[in-house]
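[1] Got a sequence here, can you build the structure:
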Amino acid sequence: MSTLDAKKIEEAEALLGQTASAANEYAKAGMYFKAASAYRSAKSFDKSKDCFLKAIDCYENNKSWFHAAKSYEQIILLAKETDQLPEVENYANRACCLYQQHGSPEAAAAALDKAAKMTESKHPELALGFYKRALAVVSIAESTHQAAEFASKVSRILVRLKKYEEASKALKKEISLNLQTKSFGQVGRLVVALILVQLTLQDFSDAKKTFKKWGSRCDPQEVNTLQNLLQAFDDEDAELAAKMLASPFIRHMDVEYALLSKDVPLPQGSGQMPKNGGDNAGN
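    This next block holds a predicted model:
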């Protein structure tokens, strides 16, 4: 143990020794919080977590919901440092509840967003749950711009997880939110993404309905790409469909949708290849 770590542990133990004489629950919570921070600096993570939990109990006894939520966020950071990411779910949801109880929906959504970003790489299903809850929180608060941002994250993870039925519904919601905020520049790309999802589901009828409903919101390049793509499926022209799916416009979309384009089943015309093989299609 380094000299600095030893000093931090000594500092933490001194603070714990003062908790019995604290003037009130709020003061005691502050001592536990400082002790937890000192233990964390000394990499004594179990003791740090224990002190944060004791601080939370004191804050809740004092009805200091905001500070209790902040303490939960510190435990979430500990989970990241100790690579115990599955523990994040419980603490992030508790932090969210306390922020909402305090009347701070923005802080609640921000806590969920941090937890989602922390877990998205290794635990995308966990991150999806955080983004969905964050979307619900900001929707209740009628923050449409924020809702659109979280809806985008939900849609992308659903596509990455190949949950296409759910992704189709999520993209429709995302389009609706962007129309409400008059973010028309975003809508065209989302229409393309939704049609790719619907074609992956082999729901050509819905893909045509989507283009008919929202195609007027697309820019000329998007319209041209979608018209040719849908015509290829209508004509059962696998070669043209593969060419359109491999077009630079689609390949330069957000990564989830660019990758999705390689999985779209091609129309099965006479003698045509049944699947979009990526390298074989359009190269």
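
[2] alpha carbons only for contacts and neighbour counts from here, please
    OK.

[3] now the helices: where do they sit in the stretch 101-250 of the chain?
    For the stretch 101-250 of the chain, helices defined by DSSP state H, counting those that start in this stretch occupy the ranges 105-119, 124-140, 144-160, 164-180, 184-200, 204-214, 220-234, 238-245, 248-251.

[4] which strands and helices sit next to the helix or strand just after the last one?
    It refers to helix 248-251. Using DSSP states H and E, the next helix or strand after helix 248-251 towards the C-terminus is helix 255-260. Under the contact criterion of 3 or more Cα pairs under 8 Å, 6 or more residues apart in numbering; DSSP states H and E, helix 255-260 touches helix 144-160, helix 184-200, helix 248-251.

[5] Also this sequence, please, to line up against the first:
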Amino acid sequence: MDDKFRSKKCSEGDSHMQSGNKWLETSIWKLKTSPDYDSAAADFDKALTCYKLAKDMDKAIDAAMKSAECYLKTSQEFHCAKLIEQVALFYRDKNDMKMCCKYIEQSSNHYTSCGEIDSAFQCIERLAKSLDQSSSSTELHKMTAVALLKKAFEVGKISNRPHEAVSALDYASKILLSLKKYEESLEIVERTWNFYEEVNNPKMLFRVGLHFVLLNLQLQRFEPALEMSQKMLNVDEELAGELNVLIKAFEMGDQKLVSKITMGQNFVYTENEFAKLGANLKVSESAEEIFVRNGSRSLDSGFASGSTGMSREVEFDEDDLS
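    Next comes the predicted model:
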């Protein structure tokens, strides 16, 4: 796209903006007592298209905001929300995360106000995923995505798709795990557990409980990990037994048994980031030294008997999420 084309489109956009502003003017002499918001919105929309082609984001933002205001004046809040969502994307492309979040929240609020709660959730989730998945994504982009996904969950859990809402939390926990922010990831996993416990979804509790234990072991926190293994007795006794052996082996410093368990299918077939966490789980050097000094007496005999449930594979489908 050459400069001549951009200049032409920018000029066309300016003409549409002038026309749109004239529709908003009132005149006693011309007996025009109220603005023509519909005609103004149509011109501002044309200007927006021109500025987008000219790649002039600042002017595009101005045109989108003026058009959104006109739609709001004529009670067309859905169209207003869509335009403000566009503004959020422009700020994303300008790498202004603060303004990006401000306008996507405004867009979501307008969608909610006009009864489009699913759209309110989806606009935030779409933006968050685009920030995370961009080839130029930095830690700032990923942490912004996490904040947006938390917001998406709050919006989405009152929509018609609560299972999609909690998937936003799952996504956020995996982003944090990829950044090695274990504390923050654990906090989200706890919220996810509470949600599935509230809706009584044992199959998803199976997966989330496993993630909770892995994170606590990474953080060297044995007590909450053991408490979760006890809670898992009400979800799946075999997995509860396997987690219990894993925790004890980790605490004892039995790296061989820890690796053997985390290479089992319950761990290997979970989400990629958590599977990697399990595969790379290392006992502390001091615990391993004590274990070796004490003659390496492993818990492996109980594990080998099959009582830990390594042979069990749990499959999930979309219905399990709701």
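
[6] Looking at the helices and strands packed on helix 255-260 of structure 1, which is nearest to Gly271 of structure 1?
    Gly271 of structure 1 sits nearest to helix 184-200 of all these, at 20.3 Å, using Cα to Cα.

[7] Run through who's touching the closest one.
    159, 164, 167-168, 171-172, 174-175, 178-179, 204, 206-207, 210-211, 214-215, 217-219, 222, 226, 253, 257, 260-261, 263-265 (Cα atoms under 8 Å, 6 or more residues apart in numbering).

[8] if you set the cut-off to 6 Å instead, what comes out?
    Applying Cα atoms under 6 Å, 6 or more residues apart in numbering, the external contacts of helix 184-200 of structure 1 come out as Ile175, Ala207, Arg217, Cys218, Val264.

[9] Would you mind measuring from Met252 of structure 2 to Val258 of structure 2?
    Going from Met252 of structure 2 to Val258 of structure 2 by Cα to Cα, to the nearest Å gives 10 Å.

[10] could the contacts of helix 184-200 of structure 1 be laid out in a markdown table, adding distance to Tyr39 of structure 1?
    Formatted as a markdown table, these follow (distance: Cα to Cα, whole Å):
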| residue | distance to Tyr39 of structure 1 |
| --- | --- |
| Ile175 | 47 |
| Ala207 | 57 |
| Arg217 | 56 |
| Cys218 | 55 |
| Val264 | 52 |
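
[11] Just give me the mean distance for stretch 164-178 of structure 1 relative to structure 2.
    In the superposition with structure 2, the average deviation recorded for stretch 164-178 of structure 1 is 3.0 Å (mean Cα distance after the TM-score superposition for structure 1).

[12] possible to save the helices and strands packed on helix 255-260 of structure 1 as JSON lines with distance to Leu128 of structure 1 and mean neighbour count?
    Formatted as JSON lines, those follow (distance: least, Cα to Cα, whole Å; neighbours: other Cα atoms under 10 Å):
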{"stretch": "helix 144-160", "distance to Leu128 of structure 1": "6", "mean neighbour count": "21"}
{"stretch": "helix 184-200", "distance to Leu128 of structure 1": "18", "mean neighbour count": "22"}
{"stretch": "helix 248-251", "distance to Leu128 of structure 1": "24", "mean neighbour count": "16"}
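
[13] With distance to Trp65 of structure 1 as extra columns, can I get those in TSV?
    Below are those laid out as TSV (distance: least, Cα to Cα, whole Å):
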stretch	distance to Trp65 of structure 1
helix 144-160	23
helix 184-200	37
helix 248-251	47
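
[14] Quick one, which of these gets closest to Asn62 of structure 1.
    In terms of Cα to Cα, the element of those nearest to Asn62 of structure 1 is helix 144-160, at 31.6 Å.

[15] which residues sit against that closest one?
    Tyr131, Leu135, Val138, Ser139, Ala167, Ala170, Leu171, Glu174, Leu177, Glu256.

[16] How about the counterpart of the second one in structure 2, nearest residue that isn't a chain neighbour?
    Read that as Leu135 of structure 1. Aligned counterpart of Leu135 of structure 1 in structure 2: Phe153 (TM-score structural alignment). In this structure, Phe153 of structure 2 finds its nearest non-sequential neighbour in Ala165, 4.7 Å apart by Cα to Cα, 6 or more residues apart in numbering.

[17] Could you measure from the alignment partner in structure 1 of the one you found over to Lys212 of structure 1?
    Under the alignment (TM-score structural alignment), Ala165 of structure 2 maps onto Ala147 of structure 1. From Ala147 of structure 1 across to Lys212 of structure 1, the span is 25 Å (Cα to Cα).

[18] can you check Gln202 of structure 1 too?
    Taking Cα to Cα, one finds Gln202 of structure 1 at 18 Å from Lys212 of structure 1.
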